[in-house]
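In: need a 3D model of the sequence below.
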Amino acid sequence: MNAKEHYANQLGNFYSWMLSDWKTKESEFREFLISKSLAPKKKNLAIDLGAGNGIQTLALSKLGYQVIAVDFNQQLLSELKENAKLENQSIQIVEADILSVSQFRLEHPSLLVCCGDTLLHLSSKEEIEEFLKSCFDCLNQNGDLLLSFRDYSITLEGDSRFIPVKSDSSRILTCILDFEGDRIRVTDQLLEKQNDVWKLSISSYFKVRLLKEECLVILETIGFQIEWVDFYQRMITILAKKK
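Out: Coordinates of the predicted model:
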């Protein structure tokens, strides 16, 4: 099962619950952008690739960007639309794979954002490289690409592969990681209480195991200038500029 199918059949149904308070996370991301001097000086265009339910999208919009939100999951985009309405933000929403970023080249974006583990949802390191090349071509001169992804440099084995993600009185979510060379099998195991009976649902998909150093080499080979590398909310975070 690929990432799109996994989100459609399993993860999209409880993704927002898993993330908890999206308003707090949106505010935190907005403050992070401000701290990194990424607030726009005018009504610049930002494209949120893998927008999900809108945490990054709404932060960008509130800072003053014109925003296009791109995601392949219709359910999460519907939630984003409702969240944007609740926050009185005007967002252009596009249901598409992030690999379609080249379609926005004539829009002249000054910022592309691909956060969460979205980058690792692609099928291979080769596809990641092609995607990053498309981002470079799409951006305005001196435009920025903001990436974040999890650090999978340490191979988890045995019991450490089982990661408790979230639980409450009616749901228990556990993530199981199996390291297989340059990819990781991610299994979401959800126990859900329905009419006092616990029901189990399981779904797996693969992520690319991309190391920070590998990503930096790819970006620099394409022509990006690395502005900074940080660790934000337990994720490797990189700002690369098109020079």
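
In: C-alpha from now on. contacts and neighbour counts both.
Out: Will do.

In: list of residues touching the helix or strand encompassing V70?
Out: Here V70, judged by DSSP states H and E, is contained in strand 66-71. For strand 66-71, contacts defined as CA atoms under 8 Å, 6 or more residues apart in numbering pick out 43-52, 54, 57, 60-61, 77, 91-98.

In: what about the helices in this protein?
Out: Assigned by DSSP state H, the chain shows helices spanning 3-9, 15-19, 22-35, 55-63, 74-86, 125-138, 212-222.

In: would you mark the buried spots in the third one?
Out: Judged by neighbour count using 16 or more other CA atoms under 10 Å, the buried positions of helix 22-35 are W22, K25, E26, S27, E28, F29, R30, E31, L33.

In: still on that earlier bit, include distance to Q233 when you put the helices of the chain into CSV, please.
Out: Shown next, in CSV, are the helices of the chain (distance: least, CA to CA, whole Å):
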stretch, distance to Q233
helix 3-9, 22
helix 15-19, 12
helix 22-35, 9
helix 55-63, 13
helix 74-86, 21
helix 125-138, 22
helix 212-222, 16
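
In: so which of those helices is nearest T118?
Out: helix 3-9 (9.4 Å; CA to CA).

In: show me what the closest one is packed against.
Out: Judged by 3 or more CA pairs under 8 Å, 6 or more residues apart in numbering; DSSP states H and E, the packing partners of helix 3-9 are strand 197-208.

In: now show me the structure for the sequence below, then we'll compare the two:
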Amino acid sequence: MLGGDLDALAAAQRDLLAQWGVVPGSQDGSLAVDLGCGPGHTSLALAGLGYDSVLAVDLSGPLLSELAAHARDMPAVRPVRADVRTALPELVRPGSAGAVVCLGDTLTHLPTRGDVAALFADVTAALAPGGTAVFAYRDLTVPLTGTDRFLPVRATEDRIMTCFLEYPDDYDDYTVVVHDLIHSRDGAGAGADWRLNTHSYRKLRLSHAWVLAQLRTAGLRVRHEESGPGAMRTVVLERACEQPR
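Out: Sure thing, here's the model as predicted:
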């Protein structure tokens, strides 16, 4: 999905984070947390920006091992196998994090909208006053129809990834079913056979208006937001100095 070149991905992500103002400061702490880090290009970017400690949280052991291999010369990066729903209360002292990021559409993989709202509250509690949070997710609340449901993800000479979406009646507007189709082959040429691997899972349908309302309720103030391809939304926030009562 990401292309495999973690160093190039980390460099591009570092530039984006700096553009969004995600840099360590004297007032907001030098700890950063990357929730749902995957292979860790964002964790590497945060370390490259100067955070003294970067907690890279994910449930996938293989992806964390991949990150550990790339971060051998970056002692600031600490891969941690944990659930993003419990990681902050368990691992981070309240008010100590300079930045918490949750990118790559991680939010929509949580089981319920209540889990999303609870995570926002945990992020606020973990952030130092003036600390920065960044969330990126897909707004899948408007159903796609026909061939628009088929979304190309990435294509190389020997691997093609596509996904398509279904909107089942049993969950109404709450979730969407995502089917991943991955065609791959070893070697090129007419003699190389293509193999197909498939996987299906549900994702939450989170409207942008709902997300913004929950972020405000949690005590986070929007500093910047932008839209991207595939209904991707990115929101950059800071912890308000005064928490909501």
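
In: which among the contacts of strand 66-71 of structure 1 end up buried?
Out: Using 16+ other CA under 10 Å as the burial test, these include 45-52, 54, 57, 60-61, 77, 91, 93, 96, 98 as buried.

In: so what's R81 of structure 2 up against?
Out: Taking CA under 8 Å, 6+ apart, we find R81 of structure 2 in contact with V57, D58, L59, S60, G61, L64.

In: need the max-distance pair from the residues you listed.
Out: Using CA to CA, the two most remote members of the contacts of R81 of structure 2 are V57 and G61, lying 10.4 Å apart.

In: more neighbours, those two?
Out: Neighbours per residue, other CA atoms under 10 Å: of V57 of structure 2 and G61, the larger number sits with V57, 25 against 15.

In: which residue lines up with that one in structure 1?
Out: Structural alignment (TM-score structural alignment) places V57 of structure 2 against V70 in structure 1.

In: give the burial count for the residue mapped onto L120 of structure 1 from structure 2, as a bare number.
Out: In structure 2, the residue matched to L120 of structure 1 (TM-score structural alignment) is T108. Neighbour count of T108 of structure 2, defined by other CA under 10 Å: 22.

In: likewise the one 4 residues further on?
Out: By other CA under 10 Å, 15 other residues sit near T112 of structure 2.

In: which ones are touching the residue nearest to it when sequence neighbours are not counted?
Out: Distance criterion CA to CA, 6 or more residues apart in numbering; nearest residue to T112 of structure 2, sequence neighbours excluded, is L204 at 7.1 Å. Listed by CA under 8 Å, 6+ apart, the contact partners of L204 of structure 2 are L107, T108, H109, L110, P111, T112, R113, L140, Y174, T175, V176.

In: and the first one, how many neighbours?
Out: The number of residues packed near L107 of structure 2 is 26, by other CA under 10 Å.

In: quick check, central residue of structure 2?
Out: Residue closest to the mean C-alpha point of structure 2, counted by CA atoms, centre = their mean, is L103 at 2.0 Å.

In: what's the closest non-adjacent residue to it?
Out: That would be A136: by CA to CA, 6+ apart, it lies 4.7 Å from L103 of structure 2.

In: list the contacts of that neighbour.
Out: A136 of structure 2 makes contact with C102, L103, G104, D105, T106, L107, M232, R233, T234, V235, according to CA under 8 Å, 6+ apart.
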